[in-house]
Structure formats: structure tokens, C-alpha cells
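Novice: model the structure of this input:
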Amino acid sequence: MSKKIHFIAIGGAVMHNLALALHKKGYQVTGSDDEISDPSKSRLTAVGILPLELGWFPEKITTDLDAVILGMHAFVDNPELAKAQELGLKIYSFPEYIYEQSLNKQRVVIAGSHGKTSITSIILHVLKFYNRKFDYLVGAQIEGFDIMVELNDDSPVIIIEGDEYPESKIHLKSKFLFYHPHICLISGVAWDHFNIFTTFESYVQTFEELADGLPKAGTIIYDETDDIAKVIGEKDRADVSKFPYKSHPYKIENGRCVLLTDKGEVPLEIFGEHNMKNLNGAKIILDRLGVTDEEFYEAIKHFTGASKRLEKLGENINTLVYKDFAHAPSKLEATTNATKSLHPNRRLIACYELHTFSSLNKDFLPQYDQKMEDADLAIVFYSPHTLEMKRLAIISPEEIKKAFGDENLMIFTDSQQLRDFLMSQNWYQTNLLMMSSGTFGGIDLNKLSADILAKDVKEEFPKVKVISQPKEDKSWSGLLSQFKKAFD
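Specialist: As a prediction, this is how the structure comes out:
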């Protein structure tokens, strides 16, 4: 008989993916939520497990349930939770249940303030490229994977993107502490989630706990160029192997990243110094899982990146348009640097939305100092309505400029004004980078990209006169004189 599982708050991004994974596994899945939006709504509907009506219904909680899985969206006074506790049912948070499902597997956890989705995605891509059997949990949609969670009884290994955010509102303990990894990678530690980790020390401590929990014969892999990750990684732990890493050697050629290897050059679809670190960290994990260097380099040529991570929206001869999920200072800096480095001779207009609780908090704002210095034109957008909804103090444009350390920073609070400004720009030899975990107040970024790329930039510049150099004057001064006349 198949197991019966009920989800409290089934509509969450990762919760509905777990529900889909268990349904695919043959479990009887039910759930409740007080709000379900797309894509969760459509995907749950497609397999017939969308709740018939919104809300909480204690009558759904019955003694024949094998388990109840509690989502982060559910509060401690949730009536379905109270009923499950009353009946003495097994209640799991999301990470607790993932651990329960992976007790007999080798567990690999990728953690860090930045890069963890990309590293996890690279590992999944390579394993799938060679038809390896594995389970996984990743925080973004990846090309070639239908869902973000996969659980099978016969998979020998599970690859987990380890989030430091709390596992539920009942226990404010980081999700990744519940996974108990055998192999752990820490990509970097830069203060984030200011609403949960109110001090830098408390944020660092949760990563230390993760590393200290490694078993004997465990493995820790860490970015040696990140000061905090290096301190955590180099700590002596009994019978734990250490593998530091840094950026893989590469070059930029004709607007494309190319790996430099012992076997020759390997062209890539991804780019940026931070992604060369991500790639190298993933390579070490894959080596531990039996993937050779030759196999890795062959597979990585075909990796196009995780959804919303430096995703190209479009391009023409003059302009590239990218969007990125950057929502923290370290991500903002790395993404801006990567985009500028790819085309150093082009102007870069970078737009960043202050959207998260941390980014909109006055006490946290100074963490953004100089984080957009690689942009030729830096723009920050924020919505006063978002501030109101998060019950945060009003922020003035002057305070934002001071925090970012840039008096020339442009500030917008109206999405239409931002869109109009971008459309008014000259896009000759200019790239656009839009960074946010939000929506820039509802701007359709695909439409914006198409409209910008459709502009005829040729008309915005004076036409250069075609000249012929007089045969009798071949001196440098003569050439210079003729060149100047061309622009008269």
C-alpha cells in the first residue's frame, strides 16, 4: 500500500516540488494552503493534487496519514498542525523529510551565501550527462529537469542545495543542519537574511555548525579566496578531508569564457569569475563521485546555467540583455563584475531592485557599499509599497546613495519611470543587466528586452563621412586632419 502524505503549506516553491516528487513516486499526496500562485498552482493541477479550496482544514488530518510535512509558510498556531500534534502523527519539516528519505544514501550538500544553486546545477548536469543514478534537491528550475526535487529508493547518492534559511517557524534552525552530509561544500559566507541572522556572528555560526557536524571520513570543500569560508574549512576536524578551491584558469575570447586545461581549451556557455569558482568546486565534488576530468570537461561545455542566474534575455549586434536573481550584496557584486568583464569595451547599465527584508533595512544597507562599482551606469529601484508591506522604515534616495557609496547612483521608485528611462537610453555598444528576486514593480523583462533590442541605434549617432586620403599628404598630421573633418 502506498504511503499517504499531507502537506501543510503545499504551495511553496520547494514544497510543491517535493509534493510532485512524492506523487511521481506513487505516494498518495494531499495538501492545504491559504495562497497558491503559479507556477505551483498549474503544476499541482496538472497531476490532480491541487487543493479544491484555499484555507486550512483540520478534518484533512486523519490517523491514516503516514506523515505530515510542514512548510515554512505555516505558523505555529496552524489548525492542521494542532490536529496532527493532537493525533500524535509524524510531523516533519521539509529538510527533516529529505533526510528521512536519504538515510541510506551518500549525502552531498552545497552551502554558501552565493553560488550554491549554480554549483548544484553543474553537478546535476554532469551526472545526468553520463546517465548516473542520483536524487537531488535544487533551488531553481534547470534545463532538462522537470522538477526541483527527485527521490528514488535505489539512488546511491543525493545532491542537495543547502539553504541556511530556517526550516520552519517552529524551529529557527538552518535547513542545511538537518541533512547531515558526508560531503559538504561551502562556497562563501557573506551576511544575508538579516531578518533571521541579526548579527554577522550568528550568521557565521550556522555555517560552522554545518562543518562541525561532518562525520569521520567526511569531506569539506571550500572557496579558499573567501576569508570566512577558508577559516571554517581549515579548522581541524578528526578524519575529515579538506579540499580548498579557487577559480579555474580561464580566458575571455570574443565575448566568451574559455577554460584552460591540461587537455586544451574548453569553450563555455557560462561566464564570470564567480562561475569559474563554482565550476571548480563542482568539479571536486564530481571527482569524489567518480567523474574523471576528461568526462567533466566534455559535459561542462553543454551547461547553459540555472534559470534566472545570469540568464540571457536577448542580444543584437550592439546589446546584450541579462537578468539575474541577485538579491544580496555579494551576489550583486559578482554578477555586475561578471557582466562587465565579458564585454569590457561596452558600456554596462546595471539595475538592481531592493526587494528582500534585508536589502530594505536601513541597518543592513551599508553592506552594499561599492558593490556596483563595475557598472558604467548604476540604477537602484525600490517600491515604497514593498517597504510598507514589510513594515519597514521609509528609505530616502540620499540614504541609498550614501549606503552604496555612489553619489551618481540613479534611484527609481516608479516602475514605469524606470522603464521609460531605459527605453530613452542610447544602446549602441551597451549591455543591460537587470538584477532582482522581485519583479521591478511588474516590469515584463522579456518585453523590455525585445523593445530595447528593436531600437535603431544607428540614427542616434552622426553619420561618418567616407573620405579618401589625398595622395600628396600621407603624414600623421594629414591623416588626423582628415579624420577630424569626417566628424564636422
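Novice: going forward, measure contacts and count neighbours with C-alpha atoms only.
Specialist: OK.
Novice: which SSE is immediately downstream of the longest helix belonging to the chain?
Specialist: Longest helix in the chain, counting residues (DSSP state H): helix 273-288. Proceeding C-terminally, helix 273-288 gives way to helix 293-300 as the next helix or strand, assigned by DSSP states H and E.
Novice: just the angle for that following helix relative to helix 273-288, thanks.
Specialist: Between the direction of helix 293-300 and that of helix 273-288, the angle (axes from the mean of the first three to the mean of the last three CA atoms, to 10 degrees) works out to 130 degrees.
Novice: ok, residues contacting helix 293-300?
Specialist: With contact meaning CA atoms under 8 Å, 6 or more residues apart in numbering, helix 293-300 is reached by 122, 125-126, 129, 263, 266, 268, 283, 286-287.
Novice: what of stretch 228-242?
Specialist: 186-189, 204, 207-208, 211-212, 214-224, 244.
Novice: out of those, list just those in strands.
Specialist: In this view, the contacts of stretch 228-242 that belong to strands under DSSP state E are 186, 219-223, 244.
Novice: the residues you listed: which two are farthest apart?
Specialist: Distances among the ones in strands among the contacts of stretch 228-242 were taken as CA to CA; the most separated pair is T219 and D223, at 13.7 Å.
Novice: looking at those two, which is more packed in?
Specialist: A count of neighbours by other CA atoms under 10 Å puts D223 above the other of T219 and D223, at 25 against 22.
Novice: the more buried one and E201: what is the separation?
Specialist: Relative to E201, D223 is positioned 19 Å away (CA to CA, to the nearest Å).
Novice: and stretch 21-29, how far out from the chain middle?
Specialist: Relative to the chain's own centre, stretch 21-29 is displaced by 27 Å; criterion: CA atoms, centre = their mean, to the nearest Å.
Novice: the structure of the following sequence is requested for comparison with the preceding one:
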Amino acid sequence: MRIHFIAIGGSVMHNLAISLAEQGHQITGSDDQIVEPSRSRLMEAHLLPAEIGWFPQKITTDIDAVILGMHADADNPELLRAQELELKIYSFPEFIYEQSRDKTRVVVAGTYGKTTITSMVMHVLKTLNRSFDYVVGAQLEGFQRLVHLTSDNPIIIIEGDEYFASSIDHRSKFHLYHPNIALISNVEWDNFKSVISRDDYYNQFRIFIDTIVSKGTLVYNKEDKVLQSLVGETMACKINRHGYKSPEYTINKGITYLHNGDEEIALHVFGKFNLSNIAGAYTVCEWLGVKKQEFFDAIRSFKSSIRYLEFVASQDGSVVYQDFAHTPPKLRSSIHAVKEQFPKKELVAVIELNAYDSLNKDLLEKYVGTMDEADIPIVFVNKESFKEKGKNIDNIEEDIRISFANPTIRVILEISDLNEFLEGFRSKDYNLLFMSSSNYSGVNMVSFADKFFKND
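Specialist: Have a look, this model is predicted:
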């Protein structure tokens, strides 16, 4: 096939383009911005556009398919030309479905946890030398790309999300995959982060359940009350329903042991979310024919999804972890997980808030008490980010202290001050947990760890 990508520089789009080129398809593409690592990867694959921008003359009648990326607007000149020529235009998820019609499609969804569960399932299958295709939204340990497509693998593992498919198709992406096996980890609406109402958000998951193929399987977290209610509202669907709950475990000397009958399985991961995720991954693998002992033997070596309670460094008994904490409940849970795992160690917990969150008093109030379990709680907001927004931040420190309702909380507004704090801190008998929903203001976490351990 001859396939043209509109917005080929996207993180998932360029991976798909490379995968299809390796299968022998003729690939072209355009974009108005291509940054690393997309640029280098496309160049290495000889797919980097010669010029940056949109060129309607690239769109010709001999193109078999056009794949439209997320950041291409509805008035994109190449898209308009493709519509004028009545070419077949796919959103990314539509195309993935077309390429996997004859495969067993496993789609992992949920407000949070889907990346971790997807990576757990993939880790187990890879450990067992099972052949499978995959589509994920983040770089996973042990996998070089976000997309792997073949013509012969019998299974495809897809990380599905509820955001719209493209600028001309506002269906949720995960509505287009029609899974044989679907997993939902949880459903949590955030009125500050969601662009749709609570009812509309919940309805995306109702529709997702309806898209499961007849006699397919829904795996769901029955400890999530909202999700359990949604499952109950879709009982007319002729599918299997398999609920899961968190397994029993113990913690000994900083290691979490999962109970499997009389066996105790030492894990590299910890925290109630990860344990729930393991239960979900096990249930999916069970439906894929993986035996119980095979799964538990394989999950022993699973370390972490990138930035989900991810180990960074250790020295003289102290450890540093990083975490993707994007909601107040996740912040509270991550702090609890580290304190539970290392009860004899004091904890320095740093949360990086983005500029929008720190200026929204209604949202800040959601954080009340979330850092109370930390021994030294720190809120970091990069003052440089406010210059772009032109906002007044005279009262931001006081607003944060009042909102978190913690008299011991420290507010830091400059990266240099955070570095100075870490360099001057005596880390002996302390652990460090750094949480953020962004990129730590561009600083490598290993450098933070080095500063933290400097005065142990």
C-alpha cells in the first residue's frame, strides 16, 4: 500500500510509520514540527520529510490510505485535499483496527493504571516467548518502540484511551478497537482536567463496554465503585465479565511479597495501585492462556512502567523514587506506598505542580491533607513557567500552604533553590520521592538523586 501520514512526527504516529515501512509499505508524511526523538528515528528510517510544513500537492490519487494524526486540525490543507479527492482517511485507532481484524485484540483502558497493566501483560508474554503485536502510549522498558505491527502475530495488546480519535472524528479512541478482551482499571472524572462533563466521561466507558465483540471478555476492577456501577448498567451486552481485586501481600525489609497460596513472590514494584494492576494483568493473561505459575514466575522480574513509582537510585540504605502523580488521590497514594514500603525511614516528598494547577484555588483545595504522611513535604512550582502566562504570583506560596493545610509544608519556586535544598540535605535515614505530571522542569532525576546523596 501507499500510505501518507498527516502529522507524521507524533510520538505514536512516527512509530507506526516506521513499522509499516518495515512491512514493505510505501510511506510518506508531513508535519509542521518534528522534534526528538521522532526526528532522528524518521531520519534513520529514511522517512523524514524533506521540508517542514503542509503540502497539498503531496496528496495524489495513487495514495491508498491517509492516516490523520491528533494534532492536525480539521482545516489542514493536506486533509482538505484528501477529502476533495475522496481518499480513504483513517484516524490512528481506525487504522490499527483495520490491521488487526484477524487478531485477538486486547485493549487496556482506565483513567489511570492502563500503561502499567499494559506493560505488565507485555512483559509476561515476552518473558514466555509469546508472539504479539502492540500499541502503547509511552516508552516501556524492554521495548524499543511504541508500535509493533506484523501480518502474522495472533495477538495485539493495545493501550486504549478515552480521548477523541482525530480532529474530524470525536469518538473516543478506544471505541474503535472492538476488543476481544477488554480491561478497565478504574474510572475517575476530574472536573479540572476533563473537557467533558462527568456523565459524558462515564458514558465513554459505557460505550467502550458495548464495543466488546459478542462473547468477548470484560476484565474489570471490582474494587472501583464507579466502574462496578457502570458494569452493572451494561448487563445487556453478551460478554463474559471477570472482576478482579487486589491480592494479599506482606512487606519485609523494603520488599513486597505477593501471596500465591503458600508461596511468597518477591516483587520489584510496590504500592496498592501496582498490586491491583498485577491482579488485572494476571486476569488478562489468564484469558490469553497463560498458566498461573507461568504468570507469577514472569511477574517477579517486572520492574516498573517508566515513572510509575520507578526506582532511580540508592545509597547506604536510602532510596530515591520518581512517580507520575497527576491527581490529589494519586499523590496521597504514592506517599503512602513509599512509607508503607519503608516504615523505618523518614520521607522527603516533592510534588511539582504545573502553573495552571497552582493558580487555581478551587483545584488547590483538592490537595488538602494529601502530603500529611510525608515527613518533609515540599511543593515545587517553577516560577519561570509563569512568565509565559503573565500571571501575578505574589500570593502563591501562601495559597499553597493554606490549600494543603499542612503547617510543615515548604514551597519552592525556583529550580536553583530546589537544587540547593537537596545538596544541603543530609540523606541518612531518609528516602526521596519526586512526583510530577510534567518533566521535572527538564532536570534529569539522576542528578536530583546525586544531590540528595551528596551529604549522606
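Novice: now render the contacts of helix 293-300 of structure 1 as TSV, adding neighbour count and distance to Q429 of structure 1.
Specialist: Formatted as TSV, the entries for the contacts of helix 293-300 of structure 1 read as follows, by neighbours: other CA atoms under 10 Å; distance: CA to CA, whole Å:
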residue	neighbour count	distance to Q429 of structure 1
I122	26	31
H125	23	33
V126	24	35
F129	16	36
K263	9	35
V266	15	27
L268	17	23
K283	24	35
L286	20	39
D287	13	41
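Novice: how about G24 of structure 2, what's its match in structure 1?
Specialist: Counting by TM-score structural alignment, G24 of structure 2 lines up with G26 in structure 1.
Novice: all helices for the stretch 1-150 of structure 2, in order.
Specialist: Counting by DSSP state H, counting those that start in this stretch, one finds helices in the stretch 1-150 of structure 2 at the ranges 11-22, 38-44, 77-84, 92-99, 114-127.
Novice: next, the angle from the longest one to helix 292-299.
Specialist: Here helix 114-127 of structure 2 runs at 110 degrees with respect to helix 292-299, directions being taken by the same axes, to 10 degrees.
Novice: so where is helix 114-127 of structure 2 in structure 1?
Specialist: Residues 116-129 of structure 1 are where helix 114-127 of structure 2 aligns, taking TM-score structural alignment as the criterion.
Novice: got the contact list for stretch 443-452 of structure 1?
Specialist: When contacts are taken as CA under 8 Å, 6+ apart, the neighbours of stretch 443-452 of structure 1 outside the stretch itself are 313-314, 321, 323, 415-416, 419, 423, 427.
Novice: and these, which is closest to S437 of structure 1?
Specialist: K323 (10.1 Å).
Novice: residue contacts, the closest one?
Specialist: 308-313, 433-436, 445.
Novice: 10 Å instead, please
Specialist: If you count contacts by CA atoms under 10 Å, 6 or more residues apart in numbering, K323 of structure 1 has them with 307-313, 335, 350-351, 432-436, 445-446, 449.
Novice: go on, E407 of structure 1?
Specialist: Residues in contact with E407 of structure 1 (CA under 10 Å, 6+ apart) are 398, 400-401.
Novice: now for the nearest residue to L359 of structure 2 once chain neighbours are set aside: which residues touch it?
Specialist: Excluding the flanking residues, the one nearest L359 of structure 2 by CA to CA, 6 or more residues apart in numbering is I396, at 7.2 Å. Taking CA under 10 Å, 6+ apart as the criterion, I396 of structure 2 is in contact with 358-361, 381, 402, 411, 413.
Novice: please apply the same query to K389 of structure 2.
Specialist: With contact taken as CA under 10 Å, 6+ apart, K389 of structure 2 is in contact with 355-356.
Novice: ok, T62 of structure 1 next?
Specialist: Contact partners of T62 of structure 1, counting by CA under 10 Å, 6+ apart, are 6, 83-84, 87, 89.
Novice: returning to what we had before: buried subset of the contacts of stretch 228-242 of structure 1?
Specialist: Neighbour-count burial within the contacts of stretch 228-242 of structure 1 applies to 186-189, 204, 207-208, 211-212, 214-215, 218-224, 244; the criterion is 16 or more other CA atoms under 10 Å.
Novice: how close does L445 of structure 1 sit to K390 of structure 1?
Specialist: Taking CA to CA as the measure, L445 of structure 1 falls 24 Å from K390 of structure 1.
Novice: whoops, I mixed them up, P79 of structure 1
Specialist: P79 of structure 1 sits 25 Å away from K390 of structure 1, taking CA to CA as the criterion.
Novice: now swap in I36 of structure 1 and tell me
Specialist: Computed with CA to CA, the distance linking I36 of structure 1 and K390 of structure 1 is 20 Å.
Novice: next one: L310 of structure 1
Specialist: According to CA to CA, L310 of structure 1 stands 27 Å off from K390 of structure 1.
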